[in-house]
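In: Need coordinates for the below:
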Amino acid sequence: MRFGSLDFAPAADHPELLAPPVAAAVAELPREAVLVSAIDPEAADTAVFCERYGIGMDEGANCVIVEGRRGERVVHAAVMVRGADRADVNGAVRRFLDVRKVSFAAFELAPVLTGMVSGGITPVGLPDGWPILVDEAVAAAPNLIIGSGVRGSKLLVSGATLAALRGAAVLPLARVAA
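Out: So this is what the prediction gives:
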């Protein structure tokens, strides 16, 4: 399938383009639900990627890892919003996770926790038990570009696929970026 200027193939057929936890998760999903395309790793960041490959900012979704705390309890979660939006971390995300404080996970900690590379983290293949908070606009999208766990490729999925991942909850999370 062609999307933007990229050609995508079933991710299950190309585990070499995926981080190990992503490859394991993809193997459990329907073959056509997750597609993959190789990209230039230097063009993995959202704005550069979109410009290079002819993808709109609203045709991609970013996955950010957050850490919430309430007393001694610490919870990690993934938050999915379209590339053109920002997540309401201190409002909707904090309330859903039922924590007093929430912040983005430390840059060096997210890869250790997920087994994925920063700039390529995806909700596909996250550790069991992690909440995956999916913005309503993401869940409604027919096609979305997301990370693959590495910087050298991207996945193409539907919002419905993301909303059906184990641990996923669909919520109004986005604030339009200024």
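
In: CA only for contacts and neighbour counts going forward, please
Out: Fine.

In: Pretty sure residue 86 sits in a strand.
Out: Yes - assessed with DSSP: H, G, I helix; E, B strand; the rest coil, residue 86 lies in a strand.

In: Identify the residues contacting it.
Out: Contact analysis of residue 86 by CA atoms under 8 Å, 6 or more residues apart in numbering lists 174-177.

In: out of those residues, which is most surrounded?
Out: Most neighbours among those, by other CA atoms under 10 Å: residue 174, with 22 neighbours.

In: Tell me how far the residue of the chain lying at maximal distance from its centre lies from residue 48.
Out: What lies farthest from the middle of the chain is residue 71; by CA atoms, centre = their mean that is 27.8 Å. Going from residue 71 to residue 48 by CA to CA, to the nearest Å gives 39 Å.

In: same check, this time on residue 54
Out: Distance of residue 54 to residue 48, computed by CA to CA: 10 Å.

In: wait, isn't residue 155 in contact with residue 38?
Out: No - if you go by CA atoms under 8 Å, residue 155 and residue 38 don't touch, sitting 9.1 Å apart.

In: export the contacts of residue 86 to a markdown table and tack on secondary structure and distance to residue 162?
Out: Formatted as a markdown table, the contacts of residue 86 follow (DSSP: H, G, I helix; E, B strand; the rest coil; distance: CA to CA, whole Å):
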| residue | secondary structure | distance to residue 162 |
| --- | --- | --- |
| 174 | strand | 16 |
| 175 | strand | 19 |
| 176 | strand | 20 |
| 177 | coil | 22 |
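
In: Also this sequence, please, to line up against the first:
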Amino acid sequence: MRAPIGDFDHATPVPDCLDELTAPVATAVRGWSGAVPVERILYVDTDPRWADTAVFVEHYGRDLLERSANCVVVAGRRGGGTTLAACVVLSTTRVDVNGVARRTLGARKASFAPMDTATGESGMEYGGITPVGLPDGWPVLVDSAVVDLPYVLVGSGRRRGKLLVPGKALAELPGAEVVDGLGVPLAPPEG
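Out: This is a model prediction of the structure:
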């Protein structure tokens, strides 16, 4: 099957390639109940050597820069408790951790979760964390600009491979909340 975005050799509906996915992502695919059919979520094989965004888009298609999203794990703290949440924003933006994310989580403080916490708690590889298959109870904050895309490229749970997901499907994930302004433009390089 031809991928709807990017220059990938082949795209496979995720139910047909569960062995390529981490256990939590495969479990989420098996239990999918969203209005967007799970067969519309596609897996594409990618080379981990080209994981850096600039190199990735050069190799797999310049159109992906505007159609890729990052999923980062944020730790929101209030009192003695910590809530882990996923924030999904376009790759051309950064998560407004101390503003929109913190307020949405009802936290007094928020920060990016340490790598070992993000990978250990999610069961996914660093650089491949995806909003599909996160632990029960995690808030999944999705920037409205991501939801508006017909297809968006996100991690697959591993550094090798990516998922092509209809933006609307991300809004249907367990714990998902669509948030305006979660992603803010990256600062231009100084010079």
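
In: on that earlier part again, neighbour count for residue 155 and residue 38 of the first structure, which is higher?
Out: residue 155 (26 against 18).

In: excluding its backbone neighbours, what's nearest the counterpart of the more buried one in the second structure?
Out: Under the alignment (TM-score structural alignment), residue 155 of the first structure pairs with residue 163 in the second structure. Leaving aside its sequence neighbours, residue 163 of the second structure sits nearest to residue 43 (CA to CA, 6 or more residues apart in numbering; 4.7 Å).

In: any idea how far the aligned residue in the second structure for residue 36 of the first structure lies from residue 74 of the second structure?
Out: Taking TM-score structural alignment, residue 36 of the first structure has residue 43 as its aligned residue in the second structure. Distance, residue 43 of the second structure to residue 74 of the second structure, by CA to CA: 25 Å.

In: quick one: the residue nearest to residue 163 of the second structure and residue 157 touch, right?
Out: No - between residue 43 of the second structure and residue 157 there is no contact under CA under 8 Å: 11.1 Å.

In: Which one's more surrounded, the two?
Out: residue 157 (30 against 27).

In: Can you give me every residue that contacts that one?
Out: Contacts of residue 157 of the second structure (CA under 8 Å, 6+ apart): 21-22, 25, 123-125, 128-130.

In: and if you look at residue 41 of the second structure?
Out: Residue 41 of the second structure neighbours (CA under 8 Å, 6+ apart): 13-14, 163-166.

In: ok, and what's touching the strand or helix carrying the residue nearest to residue 163 of the second structure?
Out: Assessed by DSSP states H and E, residue 43 of the second structure sits inside strand 42-44. Strand 42-44 of the second structure is contacted by residues 3, 8, 10-14, 17, 156, 161-165 when judged by CA under 8 Å, 6+ apart.

In: Can you give me the buried ones in stretch 110-123 of the second structure?
Out: If you call a residue buried by 16 or more other CA atoms under 10 Å, then stretch 110-123 of the second structure has these buried ones: 110-113, 118-119, 122-123.

In: can you redo those as CSV with distance to residue 143 of the second structure?
Out: Below are these laid out as CSV (distance: CA to CA, whole Å):
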residue, distance to residue 143 of the second structure
110, 17
111, 17
112, 17
113, 19
118, 20
119, 22
122, 20
123, 23
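
In: Which of those fall in strands?
Out: Within these, residues falling in strands by DSSP state E are 110-112.

In: Tell me the one of the residues you listed nearest residue 87 of the second structure?
Out: Closest approach to residue 87 of the second structure among those (CA to CA): residue 112, at 9.9 Å.

In: coming back round to it: and the ones in strands among the buried residues of stretch 110-123 of the second structure, which is closest to residue 92 of the second structure?
Out: For those, the nearest to residue 92 of the second structure is residue 112 (17.8 Å; CA to CA).
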